[in-house]
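Engineer: What follows is a predicted protein model with its sequence.
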Amino acid sequence: MTHAPLPGPIDPPARLLMGPGPISAYPSVLRAMSAPLVGQYDPFMTATMTETQELYRGVWSTRNEATVLVDGTSRAGIEAAITSLVRPGERVLVPVFGRFGHLLAEIARRAMAEVHTIEVPWGQVFTPSAIEEAVARVRPHLLALVQGDTSTTMNQPLDEIGAICARHGALFYTDATASLGGNDFEADAWGLDAATAGLQKCLGGPSGSSPITLSDRAVEVVVARKSIEAGIREDGDPDAADFVRSNYFDLGQILDYWGPRRLNHHTEATSMLYGARECARVLLAEGRDAVIDRHRLAGAAMLAGVRALGLEVFGDVAHKMHNVVAVEIPDGVPGDAARTVLLEDFGIEIGTSFGPLHGRVWRIGTMGYNARQDAVLTTLAALEAVLRRFGAKVPVAGGVEAAADVYRAAA
């Protein structure tokens, strides 16, 4: 019996990831992830977990003791939050302004919640009054709201939503996967009860770890959920309203693992812990506000650049995230073919979109390690060449010069 030859060591091509995520990781994050492993109860390991918790309190702008990591992609954090906070039959309200609002609604339905949604057209966000009207009408146990939705590039204002939820007795959860680290976020000041994110956007790491923070009020809800053993009725069947259906995503058990008792729940993903710690350390070393300002500047430069190339920007620009812009694909330019040329000839990746925007826009990111001048200018120069190759009439160096002007003005 013959076998195919073994493949060689992993050797990815050089790429500049300028899409909506994942992005090119900070070099120090990749170095951290290559550090030696230790046992899960080694003093170095538990000390690193404690350090990481404190670092992410700074990232989230919170004093929440319950600030931990959920092992898995950002969706793992979302699922842990919703399934642990919501009992079957409880009402969840999801304001939907893009693809990821639909995801929150789906996960809540899988948790057997009674899900209510309100929607605005893609490219817009909700006013506080629209959300309060829905909260007053639905009376939800939980309001689940995306902050930054990369499918539309919109950034939903959250600063008034916590007070709305408090007035009506609702828990307030947000998915900040696409926005945390590159846009303003104030977990305590905004009255968040729960928030989750991922590393692969503005935090500048790989996908695979989901930071989460929970208020004391949210922790009370989580720990009140019974274990499955305690939730068995006298007839031997489980009381579906009491226990978290998932063992892996049971935040009560995860908090016990990260807490002072260090009760075994899973084996922590050591290399991802190292990477997540370094993502937070890099952000806080540069300065949280400085990193947000760097994203703001890179986003403004990219916006000016694509407009100077004659591209139309999708959506309400006043509510666009700092770290990604959606541009209308010019008539006559094959969107996917142009993206392929950009990738194969220039080593630069940008994204398409979903649903009603699929094939209509490109999404160009400036986030994490790539929220810097050389990455912005290189992407605009390459995009100009590709547009010209497909017959679009664009000004020579127009995008590069417009973006450079933004940087020069900020110097």
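Structural biologist: Great, that's in hand.
Engineer: C-alpha only now, for contacts and for neighbours.
Structural biologist: Noted.
Engineer: Now do the contacts for the residue nearest the centre of the chain.
Structural biologist: Against the mean C-alpha coordinate of the chain, by Cα atoms, centre = their mean, the closest residue is residue 177 at 1.1 Å. Contacts for residue 177 (Cα atoms under 8 Å, 6 or more residues apart in numbering) come out as 74, 148, 196, 197, 198, 199, 201.
Engineer: now, which of those lie within strands?
Structural biologist: 148, 196 (DSSP state E).
Engineer: Who wins on neighbours among the contacts of residue 177?
Structural biologist: Comparing these on neighbour count, residue 198 comes out first with 33 neighbours (neighbours: other Cα atoms under 10 Å).
Engineer: that older thread, between all of the contacts of residue 177, which two are separated the most?
Structural biologist: 148 and 199 (14.3 Å; Cα to Cα).
Engineer: tell me which strands and helices the host helix or strand of residue 174 is in contact with?
Structural biologist: Here residue 174 sits within strand 171-175, counting by DSSP states H and E. In terms of contacts (3 or more Cα pairs under 8 Å, 6 or more residues apart in numbering; DSSP states H and E), strand 171-175 is packed against strand 142-146, helix 161-168, strand 194-196.
Engineer: Could you check the helix of greatest length in the chain and say which residues are buried?
Structural biologist: Assignment by DSSP state H gives helix 288-308 as the longest helix of the chain. Judged by neighbour count using 16 or more other Cα atoms under 10 Å, the buried positions of helix 288-308 are 288, 291-308.
Engineer: and the comparison structure, right after this:
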Amino acid sequence: MTQNIFGQIDPPSRMLMGPGPVNVHPRVLRAMAADMLGQFDPEMTEYMNQTMALYRTVFMTENRWTLLVDGTARAGIEAALVSLLEPGSRLLIVRAGRFGLLLSEIAQRIGAEIFTIDIPWGEVATLKQIEDGIIAHRPNVLACIHGDTSTTMAQPLDGVGELCRRHDVLSYVDATATLGGMPVATDRWGVDIVTGGLQKCMGGPPGSSPITISDRAAAYIMSRRHVEAGIRSANTTDGTRARIASNYFDLAMIMDYWSEKRLNHHTEATSMLYAAREAARIMVEEGLEARFARHAAASRAMGAGLRAMGLTLFGSDEHRMANVTGVYIPEGVDGEKVRTRMREDFEIEIGSAFGPLQGRIWRIGAMGYNAAKHKVLLTLGALEAVLRQEGHGLVSGRAVDAALAEYGE
């Protein structure tokens, strides 16, 4: 029978318990169905102002420049880097996983001079290692990942901002995987730019990247802007003029669009604005501390259940992210076959891994709308059943019992 390729989209109702994206909160989906508005209608610009205010709470900051970059989380990353760097800029990157490598890939295209603090996957950098790197390489910018889902580890950031300011270094943090699930304490950390995404702990769809920018970073970004015959350019170190590498991701232009000036830069992705606004509203209504506690409880229960199956978690508990857990695939078990059976038999997705961890661990998430007790229990029960079917000896029910006990405590 020939399939109707023009039939209505009818995706399976699947529970996404991998490293992201995750299931979108129903309220966010409903918000996205709202009608369009003109880009400069007062109702639209008021929604933009409200979104800025909401994300100041989400980012735990007083930064005036807290807004959205249209595009997936990578759009925010690229906007930050292309606006802070130019050819010849010195960039120091803390690299401890796949997404630290991504920062290198983007910076290389910009033409920055790249230095790295390379940390084994599953470990984090110390403040001393970061300071030693700054002293050795004297960068213009320090960049790092808060929570790298490729390793499931969270980099401690207390003291990093103060350290960078002491050495006159601008700082950038990618918090895509942690925003909305762990404290992203922008002002306490003292870092200059932090970016995130909706598709993980925020419980939204991919397509919008919240960003917050300190006054210090904003002043630097605006100082790079030079308008001559309609072309924006930036001063380079040798006194010549080099154009900023992107128009779409030029934060100075985006900031003008979100400011009281409302200078036209792009057509705001209206439905994604609605989604971002509603995702932040849900978080603020829940309360930040309650939100973080919910994610931490789900993580502890997931870890307890996995260990009750006799499985070994990857990395240290001290630095484990609160929303995704790495677990070693048992010897003799086909990891991809287990993932397939989880998806086909139970409509539950868990994640595979990248790089040196590929084929060695699964990554199991419990974040955003999915950081819920019943979803943790269903995932553990399904994984236990599949492992038994694959010949891995387990005592039935131990995983769920262990998770219930953890929640009971």
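Structural biologist: Done, it's in. Since the structure is predicted, the reported quantities are computational estimates derived from the model, not experimental observations.
Engineer: List the TM-score for the superposed pair.
Structural biologist: Between these two chains, after superposing, the TM-score reads 0.96 (TM-score structural alignment, normalised by the length of structure 2); 402 aligned residues with a Cα RMSD of 1.5 Å.
Engineer: picking up where we left off before, put together a markdown table for the contacts of residue 177 of structure 1, with distance to residue 121 of structure 1 on each row.
Structural biologist: A markdown table is the format used below for these (distance: Cα to Cα, whole Å):
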| residue | distance to residue 121 of structure 1 |
| --- | --- |
| 74 | 25 |
| 148 | 15 |
| 196 | 25 |
| 197 | 24 |
| 198 | 26 |
| 199 | 28 |
| 201 | 24 |
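Engineer: between the contacts of residue 177 of structure 1, which is nearest residue 162 of structure 1?
Structural biologist: residue 196 (15.6 Å).
Engineer: For that closest one, which non-adjacent residue is spatially closest?
Structural biologist: residue 212 (4.4 Å; Cα to Cα, 6 or more residues apart in numbering).
Engineer: hey, where'd the helices end up in the stretch 151-300 of structure 2?
Structural biologist: 160-166, 186-189, 215-224, 251-258, 270-286, 288-308 (DSSP state H, counting those that start in this stretch).
Engineer: could you give the angle of the last one to helix 270-286?
Structural biologist: This points to helix 288-308 of structure 2. Using axes from the mean of the first three to the mean of the last three Cα atoms, to 10 degrees, one finds that helix 288-308 of structure 2 and helix 270-286 are set 90 degrees apart in direction.
Engineer: Check the mean deviation of helix 288-308 of structure 2 from structure 1.
Structural biologist: Its matched residues in structure 1 lie on average 0.5 Å from helix 288-308 of structure 2 after superposition (mean Cα distance after the TM-score superposition for structure 1).
Engineer: Please apply the same query to the third one.
Structural biologist: Between helix 215-224 of structure 2 and its aligned partner residues in structure 1, the average distance after superposition works out to 0.8 Å, using mean Cα distance after the TM-score superposition for structure 1.
Engineer: got the angle between that helix and helix 251-258?
Structural biologist: 110 degrees.
Engineer: go on, the fifth one?
Structural biologist: With the same axes, to 10 degrees defining the directions, helix 270-286 of structure 2 sits at 80 degrees from helix 251-258.
Engineer: Can you tell me what sits against helix 270-286 of structure 2?
Structural biologist: Contacts for helix 270-286 of structure 2 (Cα under 8 Å, 6+ apart): 25, 27-29, 31-34, 36-37, 47-48, 50-51, 54-55, 57-58, 68, 70, 180, 198, 202-205, 207-208, 291.
Engineer: In strands only, show me the residues you listed.
Structural biologist: Going by DSSP E, the strands hold 68, 70, 208 from the contacts of helix 270-286 of structure 2.
Engineer: So which of these wins on neighbours?
Structural biologist: Counting neighbours by other Cα under 10 Å, residue 68 comes out on top of these with 29 neighbours.
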